[in-house]
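> sequence and predicted structure below; questions after.
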Amino acid sequence: MFIEIAMIGAGTCVGLGVGFLLHRYISDKQVSDSRGLAERIVEEARKESEALKKESRLQAQDEIFNQKKELEREFKDRETQLKEEQKRLQSKEERLDAKREKVADKEAQVVELEKHLIKQEKQLADLEEDLERKADEHERRLQEISGLTAEEAREKLLAEIESRTRHEAARMVRTIEMEAKENAAKKAREILSLALQRYAGDYAGEQTVTAVTLPSEDMKGRIIGREGRNIRALEAATGVDLIIDDTPETVVLSAFSPLKREVAKLALERLIHDGRIHPARIEEVVKKVEGEMDAKLKEIGEQATFDVGVHGIHPELVNLLGRLHYRTSFSQNVLQHSMEVAFLCGVMAAELGLNEKEAKRAGLLHDLGKAVDHEVEGPHAVIGADLAKKHGESKEIVHAIAAHHEDVPPMSILANLVQAADSLSGARPGARKELLENYVKRLEELEGLATSFDGVSKAYAIQAGREIRVMVDSERVGDESTYVLCKDIAEKIENNMTYPGQIRVTVIREKRAVGYAK
């Protein structure tokens, strides 16, 4: 048993030894193979590296060659450019040399010309002296022959030239006027007559007092109050003077402002109807009436815009239009006048093919400044234009408002339309009232202004001062001079007088022969 075990152990040892030797052999062989493979890889890598080095060296040589060729080409281009630049510089130098030579030649010519001019100036000075001497001699001989001094002859010559020139100017003015009238008068008459025919406005004279009817005579005492307290409170609250006289059952309210008179009238009527009249109640009623009046002004303005057919006006401007209902100008209601101007502008704009709505808008707003002219400094046309501009009206409307009294020069057809319609509305018969003393004074001033001209024998103001007829002395004023005289009179009237509308100037020259048969 032991022997078997020993044999088994010996066999195992032998197997292990053989296996170890076999394993070592295999390992050595693998190492040897690996070394051969490594050597081959190293050899291949070395060969590949040498190939890459050669290829890189060749590429570097090619690149250096290409760069060298590029540099040589650039050098040649630069050299060519430098040669061309050198040629251009040389050409410029040659041109400059030529110019210098020309300048030198011109300088020499200028010097020669200066010498020649100096010589001519001397000759001219000698000639002038000779001419002056001969002119003096000639003038002395003319004075001896004519018996007139040089100043007298000059004045006579100037007078003759002036007379001849005035006659020529008068003839030209007459020709131009006739041509203009032939082309424009007919159409203007048609437009204006049509505008006046299509609109006929009513006229009602405005006063500065308003009468309030009382239910009884006892009410006068209650209005006056104890020691006049009530009447003083009413006058202080409304700004209106109360006149209580012997007129039965009537109290008169006096004020220049129709708006204040209306407020006072409504407040007094309410106080009379209520029966409670004392200072506190008066102040309360007046404030209430003033608030209601603001709403009424807006309503009046809206009605005016509706009647004219103009929409989209700013509410503040509508309120100002309502205030114009209680504003007068030469006793003419300003709101009624504004509506009349709007209608006239619309009619004339339609005849001329213009924007009718824009013309009506400008006509309605043209006197807007009169609603606040006592509160703001300046002409009412400029004030109205500023208000219209502030509340979004167009530039054309603003300019037409500002120019309707020529506070600024009219620069558009619309401005001239508004100006013409304003004159038509104010100048038509019955539109405005004028005191007799002022009327007579204006007529006398008009006639005196016309008779102040040389050659005028008589002057007559006719048609309520709308026309003046001037009679001239036929011996002193010629036919052509009448046109110049007419222009001078019209210009002097424009510069020295204030009047509504326009004044027609007619100069009449006639020759009369009078004989008697006995």
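In hand now; what should we look at?

> please count neighbours and contacts with C-alpha atoms only from this point.
OK.

> so what touches stretch 207-221?
Outside stretch 207-221, the residues that touch it by C-alpha atoms under 8 Å, 6 or more residues apart in numbering are 244, 248-258, 261, 265, 269, 272, 331.

> the structure to be compared is supplied as follows:
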Amino acid sequence: MPQVSLLYVIIAGVVGLILGIVFAAVYFLSGISGRQKRLEEDIAKSKEDSNVLLANAQKEAENNKRDLLLQAKEEVSRVRSELEREARDKKQELAKERNRLEQKEENINRIEANCERKQEEIEKRQQNVAELEARAKDYEQRKKAELERVSGLTIADARSLVLDEAKREYTHDMAIMLKQMEEKTKQDADKVAKDIIVNAIQRYASDYVSEVTVSVVNLPNDEMKGRIIGREGRNIRAIETITGVDLIIDDTPEAIVLSSFDPIRREIARMTIERLVADGRIHPARIEEMAGKARKELNQTIKTEGEKAAFDTGVMNLHPELIKLLGRLRYRTSYGQNVLQHSIEVSWIAAMMADELGLDSNLARRGGLLHDIGKAVDFEQEGTHIQLGVEIAKKYHESPAVINCIEAHHGDVEPLSAEAVLVAAADAISAARPGARRENLETYIKRIEKLEEIATSFEGVEKSFAIQAGREIRVIVSPDKVSDDEMTLKARDICKKIEDELDYPGQIKVNVIRETRATDVAK
């Protein structure tokens, strides 16, 4: 149908073109009268031609219309045939799929039947197994009853008897093996260790003078006490306010006592009072001036002492603040032992032992010098001197090996190097030397009581006695509860608990005593 319409349009266009030509010719030839008749004839002829063309076009359009209708019918027939063929194919596929599903359904039904049959078989087998288990259990019970009747022991008694026998054999073997290993280790190590330690101590031998923590300032006369107190106590208040130290003025002739938890403040106060006494002019302004001078002089002295300690031990490249903290240890004591002198001694002893063993003497020397650096500030900050020492070493970028020497010298953590072990040993040697340290009576009694309490906390211990100022403890055990083989293990357990719970200088020897007595009466 669209082709027919296009044909009509073409015919109309041709007709219009022809008419336009005719009109144009008429227009141009209207002035020529001579040709008017001929023009009319031409126009009439053109009309006839146009009618003929129009008729032909209509006829051709009809023919094309019939052709297109035939083509459309043929196309419809073809499409219908294809659709019918596809429908037949689909029906065949559906029939095949239906057959497959029916086969699968048959298979499933067959499998379900097999499963039901197998389930019935399993249930029967389970019943058989339950019957067999019941028969086996009954047989086991009858067998145990027969064994108990024959042996005269119950199962629990027999088990306990076997375990006790195994425990006795195991304890005996372990005690013998442990004793042999200890004897062999001691034979091999005692001589070498003693030689190294004795050699280090002999090479670094120094005298100790016990130091006190309370400063005493001697006065030329008792009249000077009044001048230090001042009118209405203004001078003594000024001294205490400026220096932060308590002045104790009692009946002691020609002396006053300075008391403070801070040794640096106490030293500044001592220097200030000595200068005021020497100068004779004692008033608040002069006190403040003298305290300032004493503080500057002491800071310089602290720096000099730190540099001297680093130079004497051969420890180089220390941070300036670490040198100042070392100098502050000059005015710090521990059980009457000067901490700076103790640190220098630990540094030398650890380095000498490291040289003997072929280890890093520089690391041992540095770790020994800095192992108690936390005591320079432990009266100002919270924490133990080990925690503070580790923080200081980290702050001033000391190596991890040196930090471990500081952290491990009292056993708070495991030593990560042999040099850290040497620093801990040198610290114990320096502290345990005769005359190096002294304890007050209260601390000593508490340590002895704690030592005896640890020993008596073990099962089978009847009594314990600490002797030789706590360097040895004798433990008396009950012979009924502790055998000869168990004595070695008991001694080791007591040593381990003492190491974990008690702080002490040097070593503590544990003697376990087991005594069997036979008593009878003659009548």
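Everything's here; your move. For clarity, every value in this text was computed on a predicted model and none was experimentally measured.

> need the TM-score between these chains.
Once superposed, the chains reach a TM-score of 0.70 (TM-score structural alignment, normalised by the length of structure 1), with 406 aligned residues with a C-alpha RMSD of 3.3 Å.

> quick one on the thing from earlier: now, the contacts of stretch 207-221 of structure 1 that are in strands?
Judged by DSSP state E, strands contain the following of the contacts of stretch 207-221 of structure 1: 250-254.

> residue contacts, N56 of structure 2?
So N56 of structure 2 contacts nothing (C-alpha under 8 Å, 6+ apart).

> name the SS class of it, please.
Secondary structure state of N56 of structure 2, per DSSP: H, G, I helix; E, B strand; the rest coil, is helix.

> what does it align to in structure 1?
N56 of structure 2 maps onto no residue in structure 1, with residues paired by TM-score structural alignment.

> and N56 of structure 2, how far is that from G16 of structure 2?
Separation of N56 of structure 2 from G16 of structure 2 (C-alpha to C-alpha, to the nearest Å) stands at 16 Å.

> what segments of structure 1 are strands?
Counting by DSSP E, the strands of structure 1 are 209-213, 241-243, 250-254, 328-329, 332-333, 456-462, 467-472, 504-508.

> circling back: show me which of the contacts of stretch 207-221 of structure 1 are buried.
Buried members of the contacts of stretch 207-221 of structure 1, scored by 16 or more other C-alpha atoms under 10 Å, are 244, 249-255, 257-258, 261, 265, 272, 331.

> wait, which of those residues is closest to R57 of structure 1?
S257 (115.0 Å; C-alpha to C-alpha).

> residues in contact with that closest one?
Contacts of S257 of structure 1 by C-alpha under 8 Å, 6+ apart are 208, 326-327.

> now those in TSV, with neighbour count?
Listed next are these as TSV, based on neighbours: other C-alpha atoms under 10 Å:
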residue	neighbour count
T208	13
Y326	19
R327	21
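
> in JSON lines: those residues, plus distance to H366 of structure 1.
Shown next, in JSON lines, are the contacts of S257 of structure 1 (distance: C-alpha to C-alpha, whole Å):
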{"residue": "T208", "distance to H366 of structure 1": "24"}
{"residue": "Y326", "distance to H366 of structure 1": "16"}
{"residue": "R327", "distance to H366 of structure 1": "14"}
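
> still contacting in structure 2, which of the residues you listed?
Retained in structure 2: none of the contacts of S257 of structure 1 (criterion both residues aligned by TM-score structural alignment, their matches' C-alpha atoms under 8 Å).

> how far away is S77 of structure 2 from N63 of structure 2?
21 Å.

> what's the burial count for the aligned partner of A408 of structure 2 in structure 1?
Aligned counterpart of A408 of structure 2 in structure 1: A403 (TM-score structural alignment). A403 of structure 1 has 23 neighbouring residues, counting by other C-alpha atoms under 10 Å.

> try the one 5 residues further on
Using other C-alpha under 10 Å, V408 of structure 1 has 14 other residues around it.
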